[in-house]
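> Quick one: sequence and predicted model below, then my questions.
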Amino acid sequence: MKVTIITVVFNGAATIRDSIESVLNQTYPNIEYIVIDGRSTDNTADIVRSYGSRITRFVSEPDKGLYDAMNKGLRLATGDVVGFINSDDFYKHNQVVEKVVRLFETTDCDGVYGDEIYVNPVNTEKIDRYWKVGEYKEGAFLWGWMPPHLTCFIKRSVYEKLGGYTLELKSSSDYELLLRFIHKNKIKLSYLPEVTVAMRSGGVSNATLKHRWRANREDRQAWRINGLRPYFFTLLLKPLRKLDQLLPKF
């Protein structure tokens, strides 16, 4: 099974080495690694090029934002399974892809997801939040559930059938895509019950109240785009679930 991993970046020179090396150090051998750069103005491109042919494909050109860049990566992907890791984030250990592939092979699923931690942007050993997701149950999106986007590995055939990221949304296109794939079209999921991704705290989706308000409006739009109706409390529960992520996990 061939796995494509895509990193999208814009001016990520300070952190992208962590992302790249977390991919290149994976024990699973059959990985296609694509990096999509939005024509960075720092030395991101030089850092990426320094890895030479270990990065399968590198594109550096202007884009229309994060989700446009992700769609570019999807169009270039040739793997059976596709995963994303952004330039601020990294895989928690070097057996993530190996374990993900094992689940695909043993459960015949369409997608695999795991747990995620948010770490201090400077001291990445310091955990700010722990997103322990749990097994998916049908209808869970109605109760504010979603898997961490970057922990998701999904068969490329699903993207080909159901489409990529909508550019109608600025911060919730990943939520819309997972809502469409999992809740609406009921792809078969498998859960890897361990931390697979570390995300640096402070990204746009986790920032100010203004961003959270916009994200909530976009989450509502995601349901409308798909012709779906949430419960009246669905989109209130989604951010409230983050409170549990602040509690210690044992």
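Received it, and whenever you're ready, just let me know what you need.
> all contacts plus neighbour counts: C-alpha atoms, from now on.
Noted.
> Start from the N-terminal end of the protein and give the helices.
Per DSSP state H, the chain carries helices over the ranges 16-24, 44-49, 66-76, 96-107, 156-162, 173-178, 209-225, 234-240.
> Throw these into CSV and include distance to Val9, thanks.
Below are those laid out as CSV (distance: least, C-alpha to C-alpha, whole Å):
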stretch, distance to Val9
helix 16-24, 8
helix 44-49, 8
helix 66-76, 8
helix 96-107, 21
helix 156-162, 21
helix 173-178, 16
helix 209-225, 20
helix 234-240, 26
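> can you tell which of those helices is closest to Tyr136?
helix 173-178 (12.4 Å; C-alpha to C-alpha).
> could you say what helices and strands the closest one packs with?
Packing partners of helix 173-178 (3 or more C-alpha pairs under 8 Å, 6 or more residues apart in numbering; DSSP states H and E): helix 209-225.
> From the rest of the structure, what touches the helix it packs on?
Among residues not part of helix 209-225, those counted as contacts by C-alpha atoms under 8 Å, 6 or more residues apart in numbering are 169-173, 175-176, 179, 204-206, 229-230, 235.
> go on, stretch 46-56?
So stretch 46-56 is contacted by Ala13, Arg17, Leu24, Glu32, Tyr33, Ile34, Val35, Phe58 (C-alpha under 8 Å, 6+ apart).
> try 7 Å
Here stretch 46-56 makes contact (C-alpha atoms under 7 Å, 6 or more residues apart in numbering) with Glu32, Tyr33, Ile34.
> Now the longest strand that the chain contains: buried residues?
Ranked by number of residues, the top strand in the chain under DSSP state E is strand 189-200. For strand 189-200, a neighbour-count test (16 or more other C-alpha atoms under 10 Å) marks Leu189, Ser190, Tyr191, Leu192, Val195, Thr196, Val197, Ala198, Met199, Arg200 as buried.
> With stretch 215-230 instead?
Ala215, Asn216, Glu218, Asp219, Arg220, Gln221, Ala222, Trp223.
> Pick out the most distant pair among those.
Ala215 and Trp223 (12.7 Å).
> Tell me which residues touch the spatially most central residue of the chain, please.
Most central in the chain under C-alpha atoms, centre = their mean is Leu150, positioned 2.0 Å from the mean C-alpha point. By C-alpha under 7 Å, 6+ apart, Leu150 lies in contact with Phe84, Ile85.
> again, but for Gly38
Contacts of Gly38 (C-alpha under 7 Å, 6+ apart): Val9, Phe10, Ser60, Glu61, Pro62, Asp63.
> Next one for the comparison:
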Amino acid sequence: MGNKLLISVITVCYNSEKTIRDTIESVLNQTYSNIEYILIDGNSIDNTVDTIKLYENKFKEQNITYNWISEDDKGISDAFNKGAKLANGDYVIFLNSGDYFYEKNILKDLFQNCKEDFDIVTGKVKIIGKNKQMPKNVKTSMMKGMPAHQATFISKGIYKKIKYDLTYKIRMDYDYFLNVLRNKTNLKIKFIEKKVSFYGIDGISSNNYFNFHKEGFKISKKYNVKYNYSHLFKDTIKFILGFN
């Protein structure tokens, strides 16, 4: 592939037969030519693994490395760590089941002629008719909340040094980003004015409001950063009104 950067796309899933196909096809249909795709399944008992197997030949035809495992794990953080350990790419992005790339040229647009060496490249996600956008001062934003991991590419070098904390079952990405800030100085971060992916709202963080904020508060305290209570208020109202 010459000097093209290798992009590792990792999907973690469990009993995802209803959503995994869209995620897989969004990777398969990318026009960028240097991708590896890794799926980490938590030993699903539905048809998720059967669906994963169906795509093996299709990825082979596209000359895309397609690597998957299905086994018990210790939660999402453990699955993330397994995927990162298997990744060989210059950059790694987690695109979980139910998420999918915004359009087929997004990786090509971002990395076809990329020669700059950034630690983190982050953009926008589309969430059910809304834009989730990180301000250009990403480092400040990471202290307040976090970039969307479905739109964030992190260098493999960081994943070699920093792992996801198995203590956290929902906000492991929030903890991870803050841990990166704490442990790596002079981060080179690039914000891109593009939507990278669609974010599925049926994930664990969207359906566990109180535990979501409980972990978020604990993590904020751990790193001595201010927690965003406005989200707590909004989610509490949603819960009371039954908007789950």
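Great, that's in hand. Since this is a predicted model, take the numbers as computed values, not measurements.
> how about the residue nearest to the centre of structure 1, what's its match in structure 2?
Leu150 of structure 1 maps onto Gln150 of structure 2 when the alignment is built from TM-score structural alignment.
> re earlier: quick one: the residue nearest to the centre of structure 1 and Thr41 of structure 1, what's the gap?
In this view, Leu150 of structure 1 and Thr41 of structure 1 are 25 Å apart by C-alpha to C-alpha, to the nearest Å.
> Tell me which residue of structure 1 lines up with Ser70 of structure 2.
Matched by TM-score structural alignment, Ser70 of structure 2 corresponds to Ser60 in structure 1.
> Its match and Ile34 touch, don't they?
No: judged on C-alpha atoms under 7 Å, Ser60 of structure 1 makes no contact with Ile34 at a distance of 11.1 Å.
> more crowded one of the two?
Comparing Ser60 of structure 1 with Ile34 by neighbour count (other C-alpha atoms under 10 Å), the higher total belongs to Ile34, at 23 against 16.
> Count the neighbours of Ser206 of structure 2 for me.
Here the number of neighbours of Ser206 of structure 2 (other C-alpha under 10 Å) works out to 13.
> for Phe210 of structure 2, same thing?
If we define neighbours as other C-alpha under 10 Å, then Phe210 of structure 2 has 14 of them.
> and what of Cys13 of structure 2?
24.
> out of the contacts of Gly38 of structure 1, which are inside strands?
Val9, Ser60.
> Including distance to Lys242 of structure 1, could the contacts of Gly38 of structure 1 go into JSON lines?
Formatted as JSON lines, the contacts of Gly38 of structure 1 follow (distance: C-alpha to C-alpha, whole Å):
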{"residue": "Val9", "distance to Lys242 of structure 1": "26"}
{"residue": "Phe10", "distance to Lys242 of structure 1": "27"}
{"residue": "Ser60", "distance to Lys242 of structure 1": "35"}
{"residue": "Glu61", "distance to Lys242 of structure 1": "35"}
{"residue": "Pro62", "distance to Lys242 of structure 1": "34"}
{"residue": "Asp63", "distance to Lys242 of structure 1": "31"}
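> And Gly12 of structure 1? What does it align with in structure 2?
Per TM-score structural alignment, Gly12 of structure 1 is aligned with Ser16.
> Look up how far Thr48 of structure 2 lies from that match.
Relative to Thr48 of structure 2, and taking C-alpha to C-alpha, Ser16 of structure 2 is found at 6 Å.
> Arg21 of structure 2 now?
9 Å.
> out of these two, which sits in the busier spot?
Thr48 (21 against 18).
> how close does the more buried one get to Ile158 of structure 2?
30 Å.
> Same check on Gly216 of structure 2?
In terms of C-alpha to C-alpha, Gly216 of structure 2 sits 22 Å off from Ile158 of structure 2.
> now Lys115 of structure 2
Applying C-alpha to C-alpha, the value for Lys115 of structure 2 to Ile158 of structure 2 is 18 Å.
> Count residues in the vicinity of Pro147 of structure 2, would you?
25.
> hmm, I was thinking of Gly203 of structure 1
11.
> mind listing what the closest residue to Asn86 of structure 1 other than its chain neighbours touches?
Nearest-residue entry for Asn86 of structure 1: Thr7, 5.0 Å, with adjacent residues in sequence omitted and distances by C-alpha to C-alpha, 6 or more residues apart in numbering. Thr7 of structure 1 is in contact with Ile34, Val35, Ile36, Phe84, Ile85, Asn86, Ser87, counting by C-alpha under 7 Å, 6+ apart.
> Please name the residues that touch whatever residue of structure 2 lines up with Thr41 of structure 1.
Thr41 of structure 1 maps onto Ile45 of structure 2 when the alignment is built from TM-score structural alignment. Residues in contact with Ile45 of structure 2, defined by C-alpha under 7 Å, 6+ apart, are Asn15.
> For Lys82 of structure 2, see how far away Ile45 of structure 2 is.
According to C-alpha to C-alpha, Ile45 of structure 2 and Lys82 of structure 2 sit 20 Å apart.
> cool, and Lys144 of structure 2?
The value you get for Lys144 of structure 2 to Lys82 of structure 2, if C-alpha to C-alpha is used, is 28 Å.
> just Leu95 of structure 2 next, same as before
14 Å.
> who has more neighbours, the two?
Leu95 (26 against 20).
> Done for today, thanks.
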